[in-house]
Every structure is written in C-alpha cells, then in structure tokens.
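> generate a structure from the sequence data that follows.
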Amino acid sequence: MPSNKTLADWQQFAASLNIEGRAFIQGQYVAARSGRAFDCISPIDGKVLTQVTDCEEIDVDAAVAAARQAFESGVWSQANPRKRKKVLCRFAELIRQHADELAVLETLDVGKPIGDTTSVDIPGAAYCIEWYGEAIDKLGGEVAPADQHLVGLVTREPIGVVACIVPWNFPLLMASWKIGPALAAGNSVILKPSEKSPLTAIRVAELAKQAGVPDGVFNVLPGGGQVGKLLSLHMDVDCVAFTGSTQVGKLLMQYAGQSNLKRVWLELGGKSPNIVMPDCPDFDRAASAAAGAIFYNMGEMCTAGSRLLVHRDIKEAFIDRLLEKARAYQPGNPLNPVTSMGAIVDDIQLQRVLGYIELGRAEGAKLLAGGQQVLLDSGGYYIEPTVFDVDRPDIRIAREEIFGPVLSVVTFDTLDQAIALANDSEYGLGAAIWSSNLTTAHEAARRLRAGTVWVNCYDEGGDMNFPFGGYKQSGNGRDKSLHALEKYTELKSTLIRLR
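Here you go, the predicted structure:
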C-alpha cells in the first residue's frame, strides 16, 4: 500500500532507528575478533550512519564453520520441505512487518528514493523469499528409464555451504534472489553484503532467526573485498553466487580454481541496447520507458538501457520526447516521497560517473542534457540525468558500463544495422525492441544476444517466473524462477538392482 508519510515523517522515523552494524554468526550479532570496523556513510548528506564490523579471516572461518556444522547436523538440510516452506514464509512476513524500517535503512544506506524502497525493493525481497518457500515442497525428482532389472532415480540435494556475495544497487532484493533459493533448497548460507550497503542484510539476519531459521544456517559477514576473496578461496565453501562487476566476477572464478573448484555463479555487468524502430507503436510510452531504463535507480542497474538505438527517420522527434521525460528525474532528497531520483551511492561512484561524462565530452559526443553534479550544499552525491548524442558507437561511454544516469543515443538506418550494433558488446544481459511489426519483433528477439529481451516495454516482468541472467561477459547461471534452484543443488543418480 502507498505510504502517506511526508519528508518530515520519514526523517523523524530515520532518526529514531537504532542501527545494527555487527556481523551475524551462529545466530547472534558479533563484532570482528580484531575489533575492526568502518564508517557507514549515507550518500544523502555524507554523514556517518553507524560503525559496521569489518570482518577478517578469523571471522570468515567462524562463519563457515558454523554453516558447515549446521549443514552436517541436518537441522535444515534434512528438514522436511514443508518445514522449510513454513519458516521461509514466516521470514517473508516478518520482512513485510518491518517494511518501513528496512526501506529507510536502504534509503539511508544507498540513496535510493523512499518511494522505490517502499514499493519495489522491500516488497520484492519478501515476495522472492516467499515464492521459493512456497515452491520447495512441490518439486520432486525423476524416475529415469532403465533396464527392467533396475530402478533409476534422479534426485537433487542441497549443495552445502553457499556464499552469496551481493551488490549495493539493490542490496536486499539482490540478496533475496540468492538466499531465497539457496535456503529453500536446504543449504547453509553466508551472505556477504557490499561494504557500501550492509545495513538491511545485517537487520534481516535477526528476522530470519525469529522466523525459525536455525543458528548457523544464515550468517552475514560485512566487510570489504577481502571477505569475498576469503570465501571464494575457502576450502569448505561449496558454492559462490555473486552479483557485481565483471572484473570481480573473473577474480572469483580464479579463486575457485585455486581452491576446491567450488561452483561459481555470476550475474555481472551490462550495456543493454534499447532499439526504437520507426514503426514504434507508442512514442510517448517508448520515451518514458527509455528514460526510466537509464534514470531509474540513478542508472545504478546492471540492466540499465544505457544504449538507446534510434532509427534515423524518427531520431529528432524521439529525442525531443525523451528529453522531456528526462526532466522528471531531477535529483532530490531520497527521504522525500516525491523524489524520483536519489543520490549516487558514494563519492567513489560519483567521481567515476563524472569522469565518464568528461570523457564523453572529450571523445566528441554531443551533450544534450545534464552532465553536472548538483545539490552540493547537501553534502551528498547527486548528478543530473545526462544524455549524449553519440555519432561513433565505438567510443567508451557507448561501450563501457558506467553505472550511473548517463545515456548514449546512437543512430541506425536498418534493422540489421541495429542488431549488429546491439550485439557488438562484451555484455549480453538485457535488450529491447520497439516495433508494431510482429515479424520485426520476433526476428529481433531471436537475434539479440541477451538473457532477457523486452518487446515494446523495458524492464518489465517483476514476478519470479522469469529467469534472470546474461550471455557472454554478463555472467552464467540464472537468478529467479525455478531454474535458480539448480544452482544450489547437486544432481544425484541412484540405481537400484532388483534382481
């Protein structure tokens, strides 16, 4: 339900929070053995929210040992699926009961508009965990065809200790996409949130325990990149599920190869093309979708439609409509319910985005809108929605993932040229095509090398039935849908001789 809280209401609520910053191991909050901690800074105003535990090797070892002991005990891994279902559905309900608290933590931590965290992030996380809870007692194995003297069974078993390493752009939602199926399948989980966004992960650990998740089955390890590296190298971790940059994903695969060949599942970067044909059925809707595809969540999305490919015949009219839609995404205080565009996550990311904007200018791209840091007096990190007209699709702002509100508009003349431009990327996460011609739409969808293709829409399909992931250097494996459960299980063949 939409909230009727005002900016003052949310600010008052935020001020009343007692923010937890410790790790969660073996069912309790603990500080790092070394006592190390780091400042958790809000991008809204640059102020310190709390101190967060900075875990090191001894803490990682403790969490892995707790997870392994819980797994081997069978308290969760061998529990009846109906029991796991009941606990996960209760976990989801507790997330809903604490939705305002979690939404504010997310907004304070990463600068997302409160209107988004209350309507998308937190409800979506609860829905995901509930979905996998509801699914797990409805899945069975197979009786495989075999010789008459044999019975052949194909079953799935939990893989063991799963390390989930998640990003800062959708902290709790991305975590739920991994912990939901991993827990439902019977694994023990260690969640490593980004050091930029640890607060909701830490908070929901206690909610999981209240729901009935046994001690040691769900642990949270905040800290820097060393925690992810240690988990990926650990000989007693069976699987790493990661969402983040392609560069880090490649390192995690190397660490797995250097250790125990643990399973590594990667959801990585994107530079998604959004193709608008001259027979686009609705210019206004297409322009709104194109703006939302890059400016929603401040452009901090792996599926961001950061390459807008527009047919030459309609380019001028479409850009005019796009720039009109872009004006709706003006940065403002993320705790204000009317704000549609919040803060960039931190100063490091701010400088990265500003650097790409300057690079675009230097490479000869034409700046059509934005390009400036704004609200400097706030102490936070805000950038205007930025649009470039790019006449050379090989320049860096049109090829590299910026992870900010920066759009490159590229012109094409034919569908074949548009498909070639769209596929000319190291990534293959998402893509879209706008056309009223059914043949064009189907042909483009088949030829676009992307894990998700939208036709006459962008980034729709928020339910859990569609697998999410990419081709090429956008990663491997899939989040969401029943297919995600495959990542967190081992297939076993059992052959029984009857005579």
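> contacts and neighbour counts: CA atoms only from here.
Fine.
> mind listing the helices for the stretch 251-400 of the chain?
283-295, 315-326, 347-362 (DSSP state H, counting those that start in this stretch).
> for the comparison step, fold the sequence that follows:
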Amino acid sequence: MGNLPHFQLFIDGEWSEGSDAQIMTSENPATGQGWATFACASAGDVDRAVAAAKRVLDDPAWRDMTQTARGKLLYRLADLVAEHASRLGELETTDSGKLLAETSAQTGYVVDYYRYFAGLADKVEGTVLPIDKPDMHVFTTREPIGVVAAIVPWNAQMFLTATKLGPALAAGCSVVLKASEIAPAPMLEFARLIEQAGIPPGVVSVITGDAENCAIPLTRHPDIDRIAFTGGPETARHVVRNSAENFAVTSLELGGKSPILVFDDADLDGAANGLIAGNFGASGQSCVAGTRGLVHRSILKPLIERIEQKASAIRLGDPLQSDTHVGPLCTAAQVRKIETTLAKAQGQGAVIRFGGVAADRPGNYMTPTLVECTSADTETLKVEMFGPVMSLLPFDTEDEAIALANSTPYGLGSGVFTQNLARAHRVSKRIRAGICWVNTYRAISPIAPFGGFNQSGYGREAGVEAILDYTRTKTTWISTAQEPMANPFIMR
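Here you go, the predicted model:
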C-alpha cells in the first residue's frame, strides 16, 4: 500500500496530514482494489480550516479586494480547470467509477460555471430606497454572508463544487470544502488549482473525512455562517439539526425519485432516449435520475420494445474506455441494495424485462435493468437505488399521470415527452418539482437555477439568484437633517 498515490488535506494554504494521522484507502470501483490513500481530517483540522476562513474575512487581501478583482481570480481558476480537465476527469473516474467520457466533459463544462460567476461578481448591487422621510438617505448593500461549509458527494464532484464555490467566492465569502470520504481524490487535486489561481491562503480549504470527526464538527461549528449541502435526505436531517448550533443559513440538494411522463403522442425514439439518459446515464448515479417512468398504456409495449432494442447495444465495461456506456457503481453496497430492491419488486408482481443481475466480472458492476411495474407501490418506484435501473408504470389519463408524478415526498427533476405544446405547458406547470425537462433530460447550464422541492431540498444553485444566497442585505440610514433629533424617545 506504500506505493499508492497519497493525497493530503489543504488547509489555510498548506498541505498536511490529519492531526490524528488517520489514513483511508480509496478503492477503484472497476477493480475492487485499493488505488490511493488520503488523509482524513479530525475535529482539530476542522477548527484550523474554519479559523483560517474566519480570519481572511478581516484580512485586507480578501476583505478589501474589489468585486471585479474577485471575478478575475475566478476567471483564472476557470482557465486552470480547463487546462487540467483531463487529469481531473481521469482521477474522478478511477476514484468513483464514473465514465471518463462524462467526467472529462463535465469538468470541462464546469469551466463555464466559474466564468459565469466570475462575470456576476461585480454585478451584485444595492438599492437606494425611496424612503418616506425627506431628511434621510437610505440604501442597501449586499455583503458576504461569511464562512461557508460546502459539502459535496462523490457522484458529480466538479459540477457540485462549482455551483457552490463559484457564487461563494464571487460574493466574497470564504469556504471550507468538504469532499466525500468515499472518493475524494479529484477534490484534493483540485485544491492545487485553487492555490495556483492565486486565491489568498485560507479563503478556500479542502478537507475530507468521516461524519464523526469531520462532517459533524464542520456543520455545527459556531463560526460557520452558511452550509451548502448535497447528499441524501437522512444525512441532510443531521445537517439541519447541527445547524441549530450555529443558525447557519442552509441550502440542501438531496436527489429523489424523479418522474418521466411519456404521453401517447410522444416521439417514441426521443422518449426511449430520454428514459435511457435519465436511468442509465452516469450508470444511474445521478441525483436527477428519472427512475419513475410513467407511460401511457397505449404505447407501453412499443416503447419497451424500443428501449430493449437500444439497450441491447449498451456496452458495460471499463469506465476509462471511450466506448463504454455504463461503468461500475461507486460502492459494492449499491449493488447489494439494488439486488435486494429488485427481489422485493418481483415479489410484488413486477417483471424484469432485461438485466436485473450483477455483472460477472471484477468490480461493482450492475447490468442495466428494466422493470415493468403494475403498481405504484412497487419497491423500485419508491427506493432511490443510485444505479442503472429503469422502472415503467402505465397510466391512462393526464390527471392520473400527474397524480402519480406527484405521489412522492421528493421533487427535484421531472420529464415530459409529448408533441402537444399545450400539454407540455399544462403538465410541466402541475408537476411539483424544481426542474422540468420537456422532450429532453439531464440538461444543465450555469444560467439555469438547479434545485428541488419538498424532501429534495431547498435553495437554488446556478443562475443569478445563487450568488445572492451567499450575501446578506445591510440597510444604511444617513440623516441629512441640519438639526439634531427632536425627541430621542420617539422612534422615527
């Protein structure tokens, strides 16, 4: 194990081991073998990172930096990410099992996120208020909210980091970025680019570690002003409870069981591609995976035939190979969870049309799977499995489809396939989800807000409003009266 690559923590501009010397090994999901080691943060390391982040908020090097200058730093960071996209993508693939074709492309695309927020940095404005007191000049300004705890999972690290780090730095905050302990290598490597970009020491620290020693001390730390969390609902509940200790403003992006509605007038090839993208893309390891396919009964059979035909050409294999469509899952636990969930679904009368078994090869591979369901209570329609499993359920009317779509505690993504423009508007309006794609799926942009409803979380990442979420409004009153206050005991 001594010959494996090793990644250190990046705290206050310096590289170090964790203070308790804890080391963890990361396994390559494609082989099941350890490929790298990384240092783990302790509560003491969290204290160091937060203390540095708090200190720099009063350091002229960051506090007095103009908004335009902060934007230029983000442009520089964007250029470095673009330059190193291939390296970061390869690390992410080796560490998490995601396809290299997607990790490299996604890393290249998040460059646009950093550039978008770089451009917004000097567009955050205050307002002069038309106050009802003629001897007062009153205006608002937006100030950095403070120290941000940004917590990202392993499944889309570069993207989910950009949606947090970009607006936070543009707003003038400082950030402690906590990478997932499951596959942290690309985030710890990314920290080198933060250093190279010239961002002042302490403005961004990158750490990783387990819940007890790292995540809990971070989210309940008294000097954290803002928490930006992406992950699962159960962990989010702990994050919200922890935030009661510091009253940090919190945003949550939690995934869910997104519905894809296919109506009888839909283009079947387009719908089949959308369902495949929503379920087998990223090997199903996506927070917006469209795992509840709701299909008009009249087209269910021909749509299944199209999906079966297209799925027969899917190549399961090494995620580093360019011709692979579906790679391994990040952890063996995901494979076991899928197998258990499929067994329960079959016991409820569901039919597995193809797949349904772990692949007979080293690593955490699950074959792409299609489940035909007869009831909305089928286990695969309720459990978020984070793997390549598509479940289809028939409906008869538009109202029934919408009711099924909304019969979930979640509400992140959704899809509608129809060639009827009126129906597209009507149905997308009634679906309770933060995102609705019509005749497409899994599209993102730095310009478009990203976030959910209900147990899929709250707050938005990307778009203009994202940067405002990292500021707080100050109201300044200036008296222009020539005489002193008439009566100090009466509120003006």
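> quick one: map Leu9 of the second structure onto the first structure.
Aligned counterpart of Leu9 of the second structure in the first structure: Ala23 (TM-score structural alignment).
> cool, Ser26 of the second structure as well?
Counting by TM-score structural alignment, Ser26 of the second structure corresponds to Cys40 in the first structure.
> Val262 of the second structure too?
By TM-score structural alignment, Val262 of the second structure lines up with Val276.
> Leu230 of the first structure and Thr117 of the first structure, how far apart?
Going from Leu230 of the first structure to Thr117 of the first structure by C-alpha to C-alpha, to the nearest Å gives 31 Å.
> Gly463 of the second structure maps to what in the first structure?
Aligned partner of Gly463 of the second structure by TM-score structural alignment: Ser481.
> residue contacts, the spatially closest residue to that match that is not a sequence neighbour?
For Ser481 of the first structure, ignoring the flanking residues on the chain, the nearest one in space by C-alpha to C-alpha, 6 or more residues apart in numbering is Asn465 at 4.5 Å. Asn465 of the first structure makes contact with 480-482, according to C-alpha atoms under 8 Å, 6 or more residues apart in numbering.
> okay, and the match of Ser26 of the second structure sits in which element?
In the assignment (DSSP states H and E), Cys40 of the first structure maps to strand 37-41.
> buried ones in the next helix or strand after that strand, by neighbour count?
Per DSSP H and E, the first helix or strand lying C-terminal to strand 37-41 of the first structure is strand 48-53. Within strand 48-53 of the first structure, the residues that count as buried by 16 or more other C-alpha atoms under 10 Å are 49-53.
> same deal with stretch 70-81 of the first structure?
70-71, 75-78, 81.
> helix or strand: which one has the one residue sitting closest to the centre of the second structure?
Nearest to the geometric centre of the second structure sits Leu160, at 4.1 Å (C-alpha atoms, centre = their mean). Per DSSP H and E, Leu160 of the second structure falls inside helix 157-171.
> which part of the first structure matches that helix?
Using TM-score structural alignment, helix 157-171 of the second structure pairs with 171-185 in the first structure.
> got the helices of the stretch 251-400 of the first structure as CSV, with distance to Arg399 of the first structure columns?
Shown next, in CSV, are those (distance: least, C-alpha to C-alpha, whole Å):
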stretch, distance to Arg399 of the first structure
helix 283-295, 15
helix 315-326, 20
helix 347-362, 11
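> just name the most buried of those.
helix 283-295 (a mean of 23; mean count of other C-alpha atoms under 10 Å).
> roughly how far apart are the counterpart of Val427 of the second structure in the first structure and Val453 of the first structure?
Under the alignment by TM-score structural alignment, Val427 of the second structure pairs with Ala444 in the first structure. For Ala444 of the first structure, the distance to Val453 of the first structure (C-alpha to C-alpha) stands at 9 Å.
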